[in-house]
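Asks: Okay, predicted coordinates and the sequence, questions at the end:
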Amino acid sequence: MNAPGPAVNFLVNVFVTDEDAREARESMQQNQLLMQSLDAEIARAEAALKELVSQRSEAQRLLESNSAPSETETRAIREIIVSKETTMEKLQWDISEAQAFLDSLIQSRAQAAETSDLALDNFDADIESARSVLRGLLTERDETHQTLEAHRALLSPIRRIPPEVLGEIFIHCLPKDTYIAPSVAQCPLLLTQISSNWRSVALATPALWTSIAVNLTIKSCLPNIRLIETWLARSGSRPLSFQITESIQKDYYEPGMVTSAAILELYAPHYNRWQHVRLEYLDWRIDTAIASLPCDAPPPSLASLHLSRDFWRPIEHSQLSLLLSAPRLRDCTWISNTDLGTFRAPIPQLAKLFLERPLLAEDFMHILSEGVNLAACQFFVLASSGSNLAPPTIPFVLRHNLRSLDLTADLFGRLFNQLELPNLTEISVRRFDIVPHPAPVWPHPEFMSLLSRSKCALEVISLSDMDITPEQMSDCLRHTSASLEKLILTNDRRMRHTIVDDGVLRLLTWAQPETELGNICPRLCMVKFWDCHSSSDGVLADMVESRWNVRDGGPAKNLNVAFFMLDASHPEDLRRLEKKIGLSILRR
């Protein structure tokens, strides 16, 4: 007996006609075809859902990385962006409609409350329902906007930048400081927290890890020594810049405390990579590990050296001599009571030399005559101690190409008389007072003679604790009018010298149209008057406002940085100036 076939068997009512049976069979066949069609639709829907889930997973992966999407992924992302933009437009419309409906309900309730005694519960329920709908739409809009921006970010050009170029961009993100204090809130450590890709690029870019500032106190070593070692290891073979500042006295040393010597010993094996070095010590009795540095040759890459210590021990002199004789050294700062001349400093090759140790006038002139390449210098000169300011080997007037001169001295006249500085753009003069002077210290004729002789275009004038008079100050301003950009005048409170009065301020006030005497200092963009100012209330504000926000026909540069010290006798100045951004006022 044959097995039954796949055909569907059903009982036939003997009382059903052949036509009815035929229609029943056709109906069953149509139902089968419909079921097959539905199964096919379900299969296609499941495949589409699977594709959407795959795309969502891929998009999520891209969102969590900084990789560039492929062409296929880019097309899919653009479709998502278009879809989300359409959704945003619809949501904005729905939100506007919902807000309008809510406003109308609130208005209707207010009218009903005024015109009838009917219960307002229905209004309150409708209003709460409308608010709920509006909140839901706003939440959906915010989520859609967040998703839209995230997908737009996937197409950002930075994702397509090669790692080498991205590394160069990272280098330009570093702080401008020569010595970087490590912080998770700034580069380079910040770059390692963005994504795995950025972290890999940052760790593979040695130039990001070549500079560090280390600060040692009784309580801590910042950063800790393990981070210093990691920093150094990541620097590869690049030139190194490091600063070690130790503010500890030997009497407070404890066992196990991290010392500056331990830090310097980490850098000693990389001696040939030293480029910028700053070493500052509080106590000369502490071992610095300087004596353990190589003693056969100077560091070949050393370009700048800053050394600060009361005294250097004889055991350290040979290594210090090597540091100072580095062939590429151009920038030297020496803050010590040990004479720099002990080490035969390479003054002829230096471009910058800052000395805090007092010099005799003769030594000052000798250094300038030897330092033919000096562009900036800072000196402390005791001119009153010199017996012979102009030795036979130095011409009476020394012509030099200095651009910046920072001078602390007890007497200035004889120094100014021996200089001619045609390239000078910045001058800072600071008075050193051992004993009171019966006569004014400010050598106005000598200073004006220096300016006239040099024919220099001064851009910065800074005078500290100088007894220059307002009339002499006005004379300086007129002489330097064409080039002056920054004017800094400060006094110790004990001095009580008035340098800026009504006359100086009115001279600096920009007038439109010009007065008969004309306007001066069109390039002035920064001023500081500290304990040297005495004027009528309102005159200072007139000067500042005339230069702060200027229009056509005004000075070449806006005054946008200012520091003043004012008391309660200047209510109008305080009222008019206190809200200007870039202006600081200290109230006495």
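Replies: Now that the structure is in, tell me what you want to look at.
Asks: From now on I want contacts and neighbour counts done on CA atoms only, so please keep to that.
Replies: Will do.
Asks: Quote the end-to-end distance of stretch 574-585.
Replies: Stretch 574-585 has an end-to-end distance of 8 Å (CA to CA, to the nearest Å).
Asks: tell me which residues of it are tucked away?
Replies: L574, L577, L583, S584, I585 (16 or more other CA atoms under 10 Å).
Asks: can you check stretch 382-391 too?
Replies: In stretch 382-391, counting by 16+ other CA under 10 Å, buried: L382, A383, L389, A390.
Asks: Reformat those as JSON lines; add distance to I335.
Replies: Formatted as JSON lines, the buried residues of stretch 382-391 follow (distance: CA to CA, whole Å):
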{"residue": "L382", "distance to I335": "16"}
{"residue": "A383", "distance to I335": "19"}
{"residue": "L389", "distance to I335": "24"}
{"residue": "A390", "distance to I335": "26"}
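Asks: which of the residues you listed are the two that sit furthest away from each other?
Replies: L382 and A390 (14.5 Å; CA to CA).
Asks: now the host helix or strand of S54: how far from the chain's centre is it?
Replies: For S54, the host element (DSSP states H and E) is helix 18-63. Helix 18-63 has its average C-alpha position 62 Å from the chain's average C-alpha position, going by CA atoms, centre = their mean, to the nearest Å.
Asks: Presented hereafter is structure B, for comparison with structure A:
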Amino acid sequence: MPTTQPPNSSFKSLTSVDSTKLTSRLRRTCGLSGPDIAHISQFLLNAESDVKNYQSEIRKRHAEIVSFQNRISGLQRHMEACRSLLAPIRKLPLEVLTKVFIEFCAEETTMGKVFGCPPLTLSHVSGGWRELALSTPQLWSTIDIDFDHTKSRDSDEIGWSQLVIEILIRSKKYSLTLSIHSGDTIENLQDADIRLIQTLAAQSERWRDVTLELDADSLLDESLSVIRGQLPMLESLTLKNLWEYPDFPEIDIFDNAPKLISFSAGSVSALDPTLPWNQLTNLQLTDCSFLEVLQLMEVCPRLHELTYVGDFYQNEAHPDYHPEQIRSFNHVNSFTIKTTSVNDTFMLRSMFAWLSFPPLETLSISADQMMPAWDWEEIPDTIALFISNSGCRLTTLSLKHMQLSDVDILSILEACPHLRKLVLHGWKYEEQHKVNPAVVVNAGVTTELAAKLAVNHAQYNPASTPIVPKLEELEFGFHYQSALFSGRRLVAALCRLVESRWLPDKEFADDIGVTCLESVSFVVMGSDCKAEYFTTPMNLREVGLRLEVSGALS
């Protein structure tokens, strides 16, 4: 009879099974004899004993398996630790690793979010990293507090306050980058939040880059009044949530900041003239009227960079205001306009029609591609006129998602013969199509535009200067859709443009009056665009062209 003895078991089985004999007995119609009954009874006793032994054996084997699994886990942890010793980051010099940590910590340090303190996260990785983090005050110099994220706290007020105090201690005397956000007025903040503001205000002599997203009442509160005259290091100030109220008291806590050069705000009526405007070099305004922009620029004689962000709604107070003559500002070398919901281009036209920046080198205009302007007919001519009136030598031009045709863009580029960097992101619209009723069509960045910008070496005419002959850096953003062959044609045209301006032989480049491209970037939006379509530029990358292709690639 076959035995039921298991291999490598610690006990000897008492049973053996004869399946044939058992089947024969089950088929009998008569009862069992006395010896059969005795045999079966003994078998059952032996089988029960074997079952218990098997169960015991299983428990022993399971214990061994658990032991093996624990050993495996231990080995894996040890292997991971060994691999970490060989990780490339451990080969970095401490100076480089410190810079990596600084960049990481500067990106997101929002208090009020769970574990929202990157320096703490880094210091918990290893003893070495903790030592490096604690010995680098700059890591602890960025504090971003969002009180709206702390409303769900129970009794953790002391914890957050203590954490901020600990960060201030670890940052030592390093200058602070500080951001405070609250959607509530000062009277609705918790007592612990106000104490936190007071703690930070007491460190105002270390403030360097500050963003306060607080209402005017909060800025007038006594908790911030202590910073008046205590801002020796403040260089950049951003104020949000400021609104104009009749007879509202002036906010004068920032009037004495000897190093302040950069200011960003929305409504500025409550501040004028309580900032040291005459020392500002960078100014960003949001949703101000054209008159307010002019008035502020007049009191900022050292202004170098001007940024306007807003909806460009027609100004209610001065809907038709324009100066008697073009205003010229002889220090502005960078002008940026960002539209968010353009319904009226009066403000845009006013700026380009009545402002002149002779030293201007960088012009950047971007629109929200989800909400493009309704009326752009006069904009291209106005921009070209602005460049002409300024008599400037633009070296950088960026036009993103504006409702401009390729002809419009070319008219602007013809006014920029000194351009070295060009960024063009086209806008899209949908047209009815027989095959696909909702086909996204590019506007602005087209095959025709690419052909005009390409250099035709075979038909070179010394008497005719190519468009933007000094171009060195180029970035195109366009929408690709595989439903139409036009998408593939556009990519091919852009590649030919790049190829035509790849002129590494300086003597040949000088002969035809075109500078060799150094950097090209394609930002692809849409779907089903293949990386292989950019084979020619990718080949040029092998011989020195800096190329980046990003976006929707398959």
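Replies: Perfect, thanks for sending it. Predicted model, so just to flag it, every value in this text is computed and none were measured.
Asks: residue range for whichever helix or strand comes after the helix holding S54 of the first structure in the second structure?
Replies: Going down the chain from helix 18-63 of the first structure, the next helix or strand is helix 71-115, by DSSP H and E. Mapped onto the second structure using TM-score structural alignment, helix 71-115 of the first structure covers no residues at all.
Asks: Output the contacting helices and strands for the helix or strand following helix 71-115 of the first structure.
Replies: Per DSSP H and E, the first helix or strand lying C-terminal to helix 71-115 of the first structure is helix 121-154. For helix 121-154 of the first structure, the elements it packs on are helix 18-63, helix 71-115, judged by 3 or more CA pairs under 8 Å, 6 or more residues apart in numbering; DSSP states H and E.
Asks: Can you tell me which residue is spatially central in the first structure?
Replies: In the first structure, the centroid-proximal residue (CA atoms, centre = their mean) is P175; its distance is 5.9 Å.
Asks: That residue reaches L189, doesn't it?
Replies: No: the criterion here is CA atoms under 8 Å, and P175 of the first structure misses it with L189 at 11.5 Å.
Asks: hmm, back to that, which secondary structure elements does the helix holding S54 of the first structure contact?
Replies: Other elements packing on helix 18-63 of the first structure under the criterion 3+ CA pairs under 8 Å, 6+ apart are helix 121-154.
Asks: Can you list the buried residues in the helix it packs on?
Replies: By neighbour count on 16+ other CA under 10 Å, the buried set for helix 121-154 of the first structure is 123, 127, 130-131, 133-134, 137-138, 141, 144-145, 147-148, 150-151, 154.
Asks: Measure how that helix sits relative to helix 18-63, angle-wise.
Replies: Helix 121-154 of the first structure runs at 60 degrees relative to helix 18-63, counting by axes from the mean of the first three to the mean of the last three CA atoms, to 10 degrees.
Asks: helix or strand right after helix 121-154 of the first structure?
Replies: helix 163-172.
Asks: quick one: that following helix to chain centroid distance?
Replies: That offset, for helix 163-172 of the first structure, works out to 18 Å (CA atoms, centre = their mean).
Asks: What residues sit buried inside that helix?
Replies: Those would be P163, L166, G167, F170, I171, for helix 163-172 of the first structure by 16+ other CA under 10 Å.
Asks: for T336 of the second structure, helix, strand, or coil?
Replies: strand (DSSP: H, G, I helix; E, B strand; the rest coil).
Asks: Can you give me the distance of it to V445 of the second structure?
Replies: T336 of the second structure is 21 Å from V445 of the second structure, by CA to CA.
Asks: Neighbour count for the two, which is higher?
Replies: V445 (24 against 17; other CA atoms under 10 Å).
Asks: quick one on the thing from earlier: now distance to L355 of the first structure too, for the buried residues of helix 163-172 of the first structure, in TSV please.
Replies: Below are the buried residues of helix 163-172 of the first structure laid out as TSV (distance: CA to CA, whole Å):
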residue	distance to L355 of the first structure
P163	44
L166	41
G167	38
F170	36
I171	33
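Asks: Which of those sits closest to L34 of the first structure?
Replies: Of all the buried residues of helix 163-172 of the first structure, L34 of the first structure sits closest to P163, with 57.0 Å by CA to CA.
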